[in-house]
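Undergrad: how would this look folded up:
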Amino acid sequence: MSSCVKRFGRSCASLVSKRGLSTSCIQKDAAVVAENGVKSLNLYSAINQALHIALDTDPRAYVFGEDVGFGGVFRCTTGLADRFGRSRVFNTPLCEQGIVGFGIGLAAMGNRAIAEIQFADYIFPAFDQIVNEAAKFRYRSGNQFNCGGLTIRTPYGAVGHGGHYHSQSPEAFFCHVPGIKVVIPRSPKQAKGLLLSCIRDPNPIVFFEPKWLYRLAVEDVPEDDYMLPLSEAEVIRQGCDITLVGWGAQLSIMEQACLDAEKEGISCELIDLKTLIPWDKETVEASVKKTGRLLISHEAPVTGGFGAEISASIIERCFSRLEAPVARVCGLDTPFPLVFEPFYMPTKNKILDAIKSTVNY
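TA: This next block holds a predicted model:
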């Protein structure tokens, strides 16, 4: 199994996607030196840079997981073991429950435990450790103990050829659990700043990394140490006719739909949620009260997806302002397919159709 997973990871690393991206996400692979203390980085390089900073600035920080010692299947941990030593960056057995359990203990002793689950699809053996141990550690001890130094990194979502065991988006499972935070970046700059915030946050966090964007999303990233606030959504495009909410890789698809909608005279406001739990209801509510309409898009199946929670909350808060039912453009209620992935995914055209249908309701 290990060799199979490694081969899959290498093929993912060399993937050249046909999926469109915004002008800020041009396909490149190498970091290019830019001016004013920034570098043009892809997403995996930005994560690698964040991990270097985390280990360099805190001697209590440790990185561990399957194959992280040689850089990992997506190369996010490249160079860490050589620089910081095998006692701080080390491989673990293929046992996700053991990885997270070890991380809980390490964090409970006052360390910064940065655990990697090789694919989010394989996080489920660690589900009990995350939801029954990490999430409840502080509560059950009456705040005498905690494992707030635990960050669980894991690649999630579609990748173009992953099928049902390497393409899932399980974020909604963890949004149901009080005591942990769930964070998903959309771009390299966001990934670096949010990951450093997660590592230094006093709560256990699951940090989902959109694997589709590891080498495709490129932007100028500050070289220095910086953090971005958690639980603050960002309005990345202003509009007045409809509000669109998403996270991770789906933001680039939604942005394309917004551009096409603009050609037809529809003004879309686009919001990146970034932190799913606890999520920024106020920013979304303010936008919906302005536009009167809401569309949510994510790769996970529509039933029980986190879009349903957003929809319910906004209906409670903005019922009198809504001019149309809340729309959701999501994955299908099926196992993630292989050859039929294009039919499963929430594409630009699906989102555009939903925008027009909602605006013309």
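
Undergrad: CA only for contacts and neighbour counts going forward, please
TA: Will do.

Undergrad: residue contacts, Phe208?
TA: Counting by CA atoms under 8 Å, 6 or more residues apart in numbering, Phe208 touches Ala120, Arg153, Thr154, Pro155, Tyr156, Glu171, Val182, Val183, Ile184, Pro185.

Undergrad: so which of the residues you listed sit within helices?
TA: Glu171 (DSSP state H).

Undergrad: contacts for the helix or strand hosting Phe90?
TA: If you go by DSSP states H and E, Phe90 is part of strand 89-91. With contact meaning CA under 8 Å, 6+ apart, strand 89-91 is reached by Tyr62, Val63, Phe64, Gly65, Glu66, Asp67, Val68, Gly69, Leu80, Ala81.

Undergrad: need the contacts of Phe208 in TSV with distance to Asp128, can you?
TA: Formatted as TSV, the contacts of Phe208 follow (distance: CA to CA, whole Å):
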residue	distance to Asp128
Ala120	15
Arg153	17
Thr154	17
Pro155	19
Tyr156	19
Glu171	15
Val182	16
Val183	19
Ile184	21
Pro185	25
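
Undergrad: in a markdown table, list the contacts of Phe208 along with neighbour count and distance to Phe208.
TA: Formatted as a markdown table, the contacts of Phe208 follow (neighbours: other CA atoms under 10 Å; distance: CA to CA, whole Å):
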| residue | neighbour count | distance to Phe208 |
| --- | --- | --- |
| Ala120 | 22 | 8 |
| Arg153 | 23 | 6 |
| Thr154 | 20 | 5 |
| Pro155 | 25 | 6 |
| Tyr156 | 26 | 6 |
| Glu171 | 22 | 8 |
| Val182 | 24 | 8 |
| Val183 | 26 | 6 |
| Ile184 | 25 | 5 |
| Pro185 | 25 | 8 |
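
Undergrad: would you do the same for the sequence below? I want to compare the two.
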Amino acid sequence: MTQEESPVSLADAPTRRLNMIEAINDALDIMMERDANVVITGEDVGYFGGVFRATAGLQAKYGKTRVFDTPISECGIIGAAVGMAAYGLRPVPEIQFADYIYPGLDQLVSEAARLRYRSAGEFTAPITVRSPFGGGIFGGQTHSQSPEALFTHVAGLKTVIPATPHDAKGLLIAAIEDNDPVIFFEPKRIYNGPFDGYYDTPASPWAKHPGSVVPEGYYSIPLGKARIVKEGEALTVLAYGTMIHVAEAVLAEKGVDAEIIDLRTLVPIDMATVEKSVKKTGRCLVIHEATRTSGFGAELSALVQERCFYHLEAPVERVTGFDTPYPHSLEWAYFPGPVRIGEAVDRLLGA
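TA: Okay, here's the model as predicted:
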């Protein structure tokens, strides 16, 4: 077992270089081998191995009673998972795209999130709902949404979004082991490798990215613990998922000494790390791909203002997606990129 410290020490553990899909598949494989109660369910997750191949080979290895396909019914997939969890299993349902999760929202909000409380602790809902989210593959309006804020609003749900293969594996293992329901969103724009920060042309293989070094075997990363991607003094950048790589690229290009924090877990959130950083830098920039109004960046801005007000040298800035339906043909203009992030940085540093 390799237990994360800060950061994970790879000195004594054999490692592999994996992309995010491979790391997720590895985590599922490990947990299915360790715990016979772990089952995988969803559309095309069995014989086909998932639309993005995240479950490839698992049905052949563990059988059709533990990795099985479902009808096209997200309400049924999540509802059945609630029943499995109450019975004692640890289901890992896959929703093929986050855009399809809405029919199952009632089951998540009214059943999974409340099961522990309404049963006075007699039952729990150890469900990990995996789903690719966000844009970057020209999937259009029904394959590109970022609905994470809907789930962070629901008491009883945990929301996790990894940014690297290393974190995807460790966080997914921790999510499956958790006794409460976890929404595990996987940024599909970086499923297969990194990019140059804001265009879809790969700039370098994952082999050159430190997050692609993934320890062999079992390890977990505690939910609710952020990662300091880069230390800095000029300002604090808060982001998650794909936007971590965007922030790194843009700020490096501008030569700004920013401290970049990968939240990793939105709920529970590591406010201790955020607060310490903002109090040090005095400036805060929040970046996310989802629409601006009522996005998770609004909550982050409020938390930073409440806890760090007397240390702030400028108002908290947000760079987000626009308050529009997801634009298929204008996808790359919709994403936070070098122009809008650069303008926000200039405002913060000029205040």
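
Undergrad: that older thread, can you name the residues of the second structure that the strand holding Phe90 of the first structure overlays?
TA: Aligned by TM-score structural alignment, strand 89-91 of the first structure falls on residues 67-69 of the second structure.

Undergrad: how far apart are the matching stretch and its match in the first structure?
TA: Overlaying the first structure shows stretch 67-69 of the second structure at a mean distance of 0.2 Å from the equivalent residues (mean CA distance after the TM-score superposition for the first structure).

Undergrad: buried stuff in that stretch?
TA: When burial is assessed from 16 or more other CA atoms under 10 Å, stretch 67-69 of the second structure yields the following buried residues: Val67, Phe68, Asp69.

Undergrad: columns distance to Phe123 of the second structure on top of the residues you listed, output as CSV?
TA: Formatted as CSV, the buried residues of stretch 67-69 of the second structure follow (distance: CA to CA, whole Å):
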residue, distance to Phe123 of the second structure
Val67, 24
Phe68, 24
Asp69, 26
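
Undergrad: where exactly do the helices run in the stretch 51-200 of the second structure?
TA: With DSSP state H, counting those that start in this stretch as the criterion, the stretch 51-200 of the second structure has helices at 58-62, 74-87, 105-106, 115-118, 148-152, 165-177.

Undergrad: tell me what the longest one is packed against?
TA: When contacts are defined as 3 or more CA pairs under 8 Å, 6 or more residues apart in numbering; DSSP states H and E, helix 74-87 of the second structure sits against strand 90-94.

Undergrad: pull up the aligned stretch in the first structure for the strand it packs on.
TA: In the comparison with the first structure, strand 90-94 of the second structure aligns to the range 112-116 (TM-score structural alignment).

Undergrad: what's the mean distance for the matching stretch versus the second structure?
TA: Mean deviation for stretch 112-116 of the first structure: 0.6 Å (mean CA distance after the TM-score superposition for the first structure).

Undergrad: any idea how far that stretch is from the chain center?
TA: 16 Å (CA atoms, centre = their mean, to the nearest Å).

Undergrad: hmm, who's touching that stretch?
TA: So stretch 112-116 of the first structure is contacted by 60-66, 68, 99-100, 103-104, 106-107, 149-154, 199-200 (CA under 8 Å, 6+ apart).

Undergrad: if you set the cut-off to 6 Å instead, what comes out?
TA: Outside stretch 112-116 of the first structure, the residues that touch it by CA atoms under 6 Å, 6 or more residues apart in numbering are 60-65, 103, 107, 149-154.

Undergrad: ChimeraX command for the buried members of the residues you listed?
TA: Remark: buried members of the contacts of stretch 112-116 of the first structure, expressed as a ChimeraX selection using 16+ other CA under 10 Å:
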select :60,61,62,63,64,65,103,107,149,150,151,152,153,154
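
Undergrad: what does Asp257 of the second structure correspond to in the first structure?
TA: Match for Asp257 of the second structure (TM-score structural alignment): Ser267.

Undergrad: my guess is that match meets Gly239, correct?
TA: Yes: assessed by CA atoms under 6 Å, Ser267 of the first structure is found in contact with Gly239 at 4.8 Å.

Undergrad: which position in the second structure aligns with Asn143 of the first structure?
TA: When the second structure is aligned by TM-score structural alignment, Asn143 of the first structure is paired with Gly121.

Undergrad: what's Val235 of the second structure in contact with, if anything?
TA: For residue 235 of the second structure the amino acid is Leu, not Val. Leu235 of the second structure makes contact with Ala258, Thr281, Arg283, Cys284, according to CA under 6 Å, 6+ apart.

Undergrad: please apply the same query to Cys258 of the first structure.
TA: Cys268.

Undergrad: report the distance from the helix or strand where it lies to the chain centre.
TA: Assessed by DSSP H and E, Cys258 of the first structure sits inside helix 250-263. Relative to its chain's centre, helix 250-263 of the first structure lies at 19 Å (CA atoms, centre = their mean).

Undergrad: check which element follows that helix along the chain.
TA: Helix 250-263 of the first structure is succeeded, C-terminally, by strand 268-272 (DSSP H and E).
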